[in-house]
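J.: Quick one, structure for this:
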Amino acid sequence: MACEASPPDWPVPPDGGWTAEDLDRLPGLHQHTQLIDAQLVFPCPQTAFHERATSFFGQQLSLAVVPGLDILCRFSVDVDRQNRLEPDVIVLREEALTSLDQTRVPAAAVVLAVEVTSQDSLSRDRETKPLKYARAGIAHYWRVENEKGLAVVHAFELEPTTGAYTSVGIFRERMKVSAPFPMDLDLTAVKARRGGE
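T.: Okay, the predicted model is just below:
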């Protein structure tokens, strides 16, 4: 008699799918799980490039941030009832942080979302997330990609008449911007693993 493998212990969605509130209530859920279109998106192991780029932008934004704004890495953003995303770095209005026990902030408080792409997130970071961030009114979006071991930043700004993002530049080696506040970044400081992984 063959042994039957027990099914994986996956959370079963309720009718209508999960909501942003559910992420704080589901037992045993990985802390970096996101909600996209009422579906749970579980995190995958990250490359060294991803971690170093996230750390680099978190540190550099923290050094340059102006009064009234704050920086958080890998923190949950409520876009709407069925979308709770977790950018790699966010710049937000500091009044949105009311408690050290807080697990998320509203998208209306976010002025910049930074996503560092990986193989499993490429289409989400290029297509799905920018659309949702733009609809939520997040003024700036930066997508960081690993191009042969070097960080390349695709920067976008919300165009108020269309409500969509427009490109403000593709940056290699050096990134100089004036919004959301002045920054001059040496992108060569983000180092990938050997072999450009």
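
J.: contacts and neighbour counts: CA atoms only from here.
T.: Fine.

J.: Figure out how far stretch 89-99 is from the centre of its chain.
T.: Remark: stretch 89-99 is offset 14 Å from the chain centroid, using Cα atoms, centre = their mean, to the nearest Å.

J.: Count the neighbours of V41 for me.
T.: Using other Cα atoms under 10 Å, V41 has 13 neighbouring residues.

J.: compare with the first, here's sequence two:
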Amino acid sequence: MAWPTRRYHYKQDVARSCGILGRALPWPESEYLALGETAQRIELLDGSLLIGPPPSVRHQVIVGGLAAALEPGCAAADRTLLPVINLRLDSTRILNPDLVVTAELDLTADCVPADAVLLVGEDTAPHTATIDRVLKPHLYAGASIEWYLLVEQEPLTLRLYQRHGAHYVERSTTRVGEVLELTEPVKATIRPEDLLP
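T.: Now for the predicted structure:
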């Protein structure tokens, strides 16, 4: 699978960040989407912006490994795997998960709607751990996304959650030396140690 590449212009991004910080709240969806691609990961949450640094090389390698493990099952089930996409939970919440598995795909849309997403995946990083473990699962479950796959970097662990009402219940924990045999929403065999070279 080809991964999108981005060219970042540091001075332009610094100027853009200064403009973002000087803007009054709330941010409407249209203005958020008008930001386009930036060096930082910027997400819309209830009219405010969550701004984080670009992901590390380790983070990108893990997400790439996870995508490679999921891709054959997606292809066999006629599902689409998308990395770092605008995921619209509602008109005031657009998050950028590390990957999603979708049942439907509109190539003209600015965002993937939550009701088309079967699984959302996140790889924790030191600066996003609380968001990935607490905030995002709450928001994804509230948007009725059935499956949440969380990669913990230290120690390398996969946690699979399934929605139960408005929250997630942990279905499995897979550590190095163990195997996650995913059967829903696509079939995949994932070994944590295979996510890193």
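
J.: ok, longest helix in the first structure?
T.: helix 48-64 (DSSP state H).

J.: which residues of the second structure does that one align to?
T.: Aligning helix 48-64 of the first structure against the second structure (TM-score structural alignment) gives residues 57-73.

J.: so who does the residue nearest the centre of the first structure touch?
T.: Residue closest to the average C-alpha location in the first structure (Cα atoms, centre = their mean): P87, at 1.3 Å. P87 of the first structure is in contact with C73, R74, F75, S76, V77, A113, V114, E115, counting by Cα atoms under 8 Å, 6 or more residues apart in numbering.

J.: Spell out, range by range, the strands that occur in the second structure.
T.: Here the second structure has its strands, by DSSP state E, at 41-45, 48-52, 80-83, 87-90, 93-95, 99-102, 112-113, 117-123, 147-152, 157-164, 167-175, 180-182, 188-190.

J.: Residues contacting the fifth one, please?
T.: If I follow you right, that is strand 93-95 of the second structure. Here strand 93-95 of the second structure makes contact (Cα under 8 Å, 6+ apart) with E43, L44, L45, D46, G47, I85, N86, L87, R88, L89.

J.: Buried only: go through the residues you listed for me.
T.: Among the contacts of strand 93-95 of the second structure, those scoring as buried are E43, L44, L45, D46, G47, I85, N86, L87, R88, L89 (criterion: 16 or more other Cα atoms under 10 Å).

J.: still on that earlier bit, put together TSV for the strands of the second structure, with distance to R133 of the second structure on each row.
T.: TSV is the format used below for the strands of the second structure (distance: least, Cα to Cα, whole Å):
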stretch	distance to R133 of the second structure
strand 41-45	16
strand 48-52	15
strand 80-83	19
strand 87-90	17
strand 93-95	14
strand 99-102	16
strand 112-113	22
strand 117-123	9
strand 147-152	8
strand 157-164	10
strand 167-175	11
strand 180-182	19
strand 188-190	20
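
J.: Of all those strands, which one is nearest E71 of the second structure?
T.: The closest approach between E71 of the second structure and any of those, judged by Cα to Cα, belongs to strand 80-83 at 6.6 Å.

J.: how far does that closest one sit from the chain's center?
T.: For strand 80-83 of the second structure - counting by Cα atoms, centre = their mean - the centre lies 10 Å from the chain centre.

J.: ok so, going back, what do we get in the second structure for the residue nearest to the centre of the first structure?
T.: Matched across to the second structure, P87 of the first structure falls on P97, judged by TM-score structural alignment.

J.: R159 of the second structure versus its match, what's the distance?
T.: 16 Å (Cα to Cα, to the nearest Å).

J.: now swap in G19 of the second structure and tell me
T.: The value you get for G19 of the second structure to R159 of the second structure, if Cα to Cα is used, is 38 Å.

J.: since we're on D24 of the first structure, how many residues are nearby?
T.: Neighbour tally, D24 of the first structure, other Cα under 10 Å: 12.

J.: one step back: angle of the longest helix of the first structure against strand 110-116?
T.: Orientation note: helix 48-64 of the first structure sits at an angle of 150 degrees relative to strand 110-116 (axes from the mean of the first three to the mean of the last three Cα atoms, to 10 degrees).

J.: Comparing helix 48-64 of the first structure with the second structure, how large is the average distance?
T.: Taken against the second structure, helix 48-64 of the first structure registers an average deviation of 1.2 Å after superposition, with mean Cα distance after the TM-score superposition for the first structure.

J.: Could I get the buried residue list for that helix?
T.: Neighbour counts over helix 48-64 of the first structure (16+ other Cα under 10 Å) mark F49, H50, R52, A53, T54, S55, F56, F57, G58, L61 as buried.

J.: try stretch 25-38 of the second structure
T.: Applying 16+ other Cα under 10 Å to stretch 25-38 of the second structure flags W27, E29, Y32, L33, T38 as buried.

J.: Could you dump these into a markdown table with distance to K11 of the second structure added?
T.: Listed next are the buried residues of stretch 25-38 of the second structure as a markdown table, based on distance: Cα to Cα, whole Å:
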| residue | distance to K11 of the second structure |
| --- | --- |
| W27 | 23 |
| E29 | 25 |
| Y32 | 20 |
| L33 | 21 |
| T38 | 12 |
